[in-house]
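Student: could you work out the structure for the sequence below:
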Amino acid sequence: MDPMTKLDKATARYRETEAAHNAARDAAVEAVVNALEAGERPTDVTARSPFTAAYVRRIARDNGIEPARPGPKKTRTA
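Tutor: Predicted coordinates:
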């Protein structure tokens, strides 16, 4: 296969997979929003999502979800 034909095929495949990746990301963002709105803990949502904690917080902010209130502090026992 000549190099330009190979490039054309690789470019077409890239564009196909890019669209699928974008759709999968959008679905994951929607699922994160749904979980947070349902009251799931952000740390649990982050652990089960493909996103970092910082990105989950950004998703929450962008969708008007208030930050979770800090829980009670655990005391250390000696």
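Student: C-alpha from now on. contacts and neighbour counts both.
Tutor: OK.
Student: show me where the chain has its helices.
Tutor: 3-37, 42-48, 53-62 (DSSP state H).
Student: run this one through as well so I can compare:
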Amino acid sequence: MADERDALTAATRQYEQTEVAHESARQQAIQAVLDALRVGIGPAEVERLSPFSGAYIRKLARENGIPAAPPGPKRTSA
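Tutor: Got it, this is the predicted structure:
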């Protein structure tokens, strides 16, 4: 039984350590998204290059005072 407890303790420790690393990486990705938007990289390209959805990127932009991107050119039917 001690082996299972040791294994569980080790797995929990590993989980907690990777959780901290994941959150740190997430914050770095958020900062990179915001930096990209601030220098004028379009939200579609930011979405393509990031791990986040367009909706989440727009939310981050709004929360950080980044104005909405102007609409792109209208597409016409061929």
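Student: circling back: of the helices of structure 1, which is nearest residue 73 of structure 1?
Tutor: Closest of the helices of structure 1 to residue 73 of structure 1 is helix 42-48, at 16.2 Å (criterion: C-alpha to C-alpha).
Student: let me have the helices of structure 1 in JSON lines, adding mean neighbour count and distance to residue 72 of structure 1 as columns.
Tutor: JSON lines is the format used below for the helices of structure 1 (neighbours: other C-alpha atoms under 10 Å; distance: least, C-alpha to C-alpha, whole Å):
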{"stretch": "helix 3-37", "mean neighbour count": "13", "distance to residue 72 of structure 1": "20"}
{"stretch": "helix 42-48", "mean neighbour count": "14", "distance to residue 72 of structure 1": "16"}
{"stretch": "helix 53-62", "mean neighbour count": "15", "distance to residue 72 of structure 1": "20"}
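Student: tell me which of the ones you listed lies nearest to residue 68 of structure 1.
Tutor: Counting by C-alpha to C-alpha, residue 68 of structure 1 lies closest to helix 42-48 out of those; the figure is 7.5 Å.
Student: that closest one packs against which elements?
Tutor: When contacts are defined as 3 or more C-alpha pairs under 8 Å, 6 or more residues apart in numbering; DSSP states H and E, helix 42-48 of structure 1 packs onto helix 3-37, helix 53-62.
Student: just to revisit the earlier point, now the helices of structure 1 in a markdown table, with distance to residue 76 of structure 1?
Tutor: Output for the helices of structure 1, formatted as a markdown table (distance: least, C-alpha to C-alpha, whole Å):
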| stretch | distance to residue 76 of structure 1 |
| --- | --- |
| helix 3-37 | 30 |
| helix 42-48 | 22 |
| helix 53-62 | 26 |
